Each structure stands twice: as C-alpha cells, then as structure tokens.
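> no sequence for this one, just the structure:
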C-alpha cells in the first residue's frame, strides 16, 4: 500500500541518496563529481530541511521509501512570466526507484508539487529536466525555456 508523507528533517540522508541516484541515472556527471558534491549538498540541505525552506513529499510502499520530490520557493525578480511576484517555485530531486517507475508515482508527486505551490501562492515554477523526465513534465503542462548555463 502506497503512502505519501511530507519531507522531514530525518530524511536528510535519504534525500542525499536520492540525489546521487537521480544524477547517476541521468548519465551526465562522472562518479567523482557525485562524490565531490555529496558532503557540500548534505551541509547545504540540513539547515534548509530544519527551517522548512526545502520541503516536499516522500512516497513509501509498506514502509520502504520508493520516491520523493523536493521543492523550494526561491527569490526571483519580477519577470514577464510572473510580473507581480518576486518568487518562483523550484522542483528538485525528483526520484522514483527503478522498480516503481511507470506506475504514475512521478505524476502523482508532480501533482502534489503543483498543489503545494498553488497553496503557497506561487504562480510560476521551474525545474531542470533530464531527457527521461521531459515527457512526463511536458504531459503535465511544463514547457521548455531559453535557459543556458556556463561553468567557470
């Protein structure tokens, strides 16, 4: 039986593990980059879990965690897409264990994210999609943007 609950501070290690698995599944970062990221991410996440600025949902099946999603409200200047709001919703760390994919769990997590952002008065949200995740997000009404990146 599936059960969904809110992310809690005790989920620190679990979220760190999901993040590693999520990036590993994307095939993009090298293993050494994941290793290098682990401790700084954990140190970044801890205080945000504690103060509630990182929130989200965890899905369990008979006590075993099978997926989760992280959410944040980030400071952002008013923009043509949200001209009177100085915030954006941000979706991160979406992960479903491989044995449970294709069962609608990711869809349900995204719908919970939408509802939570709406409850908080957020009118615009962003995420970074892998090629595997893009069809799900597009099906749920998300569209691509013109974002680019540069690493220094």
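Received it, and whenever you're ready, just let me know what you need. Model, not experiment: these values are computed from the prediction.

> use CA for all of it now, contacts and neighbours both
Will do.

> Show me what the longest helix anywhere in the chain is packed against.
Ranked by number of residues, the top helix in the chain under DSSP state H is helix 31-51. Applying 3 or more C-alpha pairs under 8 Å, 6 or more residues apart in numbering; DSSP states H and E, we find helix 31-51 packed against helix 12-26, strand 54-61.

> Residue 33 is nearest to which of these?
Proximity to residue 33 (C-alpha to C-alpha) singles out helix 12-26 among these, at 10.1 Å.

> Okay, one more to line up with it:
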C-alpha cells in the first residue's frame, strides 16, 4: 500500500452519512499496457476504479461528489486525463461528467478457443 501510494499516487475517497460509509472511489496513475513514449506533460492518464455507492444513496449526487474529488486529486498529481471502465449502470453518470466512450475489445482464453479460432501452433502462427 505504501509503495502504491508513493509510486502510483494511489488514493481512496469515502463518503459518509451519519458516520457510516455510503460510497467510495479509488484512483491511481494509469498503468499503461505499453511503453510510455510521450512526455508526462502531454500524456499522463489517471485511472479511476472501484466506484461504489450504497443502493439507497444512489441518484443523490454521492458518486458525482466522489468523482469530483477523484478528478481533482489526479489533476493535482499532474494527470492529463482519466481512464475508467464503466458498468452499464454507471455510463450515464460518467457521460454527464464529460467522459466519452472508448472502444476496447477483449478475449478470454478457454481450453477450446485456439482450435475454434483455427490457430495452430504447429503451423507457426
């Protein structure tokens, strides 16, 4: 945790109602899956994860306030933008805050996936 806070600016923010936590969000510098070739002043994305609000507190602005804190924190750490992966339920909130959808594709490997995709290690592909 200490290392993450130092090297990745890891932080979490909590929302409370009458002493009880009702929401949270966590942030860090985004771990890119490829080498960073641009200067941090041009591209230094932050990453938001684990946005959560108790069911009975949803729609009351809790997530908006948490996201505002998260964005301000990342900006104060020199981030030039924010990346997050949204659930369907969160899309409207994030769009209202200025986020735009980005295209991502995934593949999950199973035991028959390689055969089904006609990929053969014997052919060298």
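That came through fine. Note that the structure is a prediction, hence the values are computed from the model and not measured.

> Would you pull the TM-score for this pair?
After superposition, the two chains reach a TM-score (TM-score structural alignment, normalised by the length of structure 2) of 0.73; 101 aligned residues with a C-alpha RMSD of 1.9 Å.

> ok so, going back, now the helices and strands packed on helix 31-51 of structure 1 as a markdown table including distance to residue 47 of structure 1 and mean neighbour count?
What follows is the helices and strands packed on helix 31-51 of structure 1, written out as a markdown table (distance: least, C-alpha to C-alpha, whole Å; neighbours: other C-alpha atoms under 10 Å):
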| stretch | distance to residue 47 of structure 1 | mean neighbour count |
| --- | --- | --- |
| helix 12-26 | 10 | 17 |
| strand 54-61 | 9 | 20 |
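
> out of these, nearest to residue 151 of structure 1?
From the helices and strands packed on helix 31-51 of structure 1, taking C-alpha to C-alpha, the stretch that ends up closest is helix 12-26, at 17.6 Å.

> Would you check the span in structure 2 matched by the closest one?
Per TM-score structural alignment, helix 12-26 of structure 1 has no counterpart in structure 2.

> who touches that helix?
Residues from elsewhere that reach helix 12-26 of structure 1 (C-alpha atoms under 8 Å, 6 or more residues apart in numbering): 29, 31, 34, 38, 41-42, 45-46, 49, 67-68, 93-95, 130, 132.

> Now do the strands in structure 2.
Remark: strands assigned in structure 2 by DSSP state E are 11-17, 20-29, 45-53, 81-84.

> Using CSV, lay out these together with distance to residue 107 of structure 2.
Shown next, in CSV, are the strands of structure 2 (distance: least, C-alpha to C-alpha, whole Å):
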stretch, distance to residue 107 of structure 2
strand 11-17, 30
strand 20-29, 25
strand 45-53, 21
strand 81-84, 19
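
> So for residue 95 of structure 2, which of those strands sits nearest?
Once those are compared by C-alpha to C-alpha, strand 81-84 is nearest, at 11.7 Å.

> and that closest one, what does it pack onto?
Against strand 81-84 of structure 2 (3+ C-alpha pairs under 8 Å, 6+ apart) you get strand 45-53, helix 62-76.

> and among those, the most buried is which?
strand 45-53 (a mean of 20; mean count of other C-alpha atoms under 10 Å).

> Where does that one end up in structure 1?
Against structure 1, strand 45-53 of structure 2 falls on residues 88-96 (TM-score structural alignment).

> average offset between the matching stretch and structure 2?
Stretch 88-96 of structure 1: mean distance to aligned residues in structure 2 after superposition is 0.5 Å, counting by mean C-alpha distance after the TM-score superposition for structure 1.

> For that stretch, report the contacting residues that lie outside it.
15, 18-19, 21-22, 66-76, 105-106, 113, 117, 122-128.

> same question, stretch 83-93 of structure 2
Contacts for stretch 83-93 of structure 2 (C-alpha under 8 Å, 6+ apart): 30, 45-49, 64, 94.
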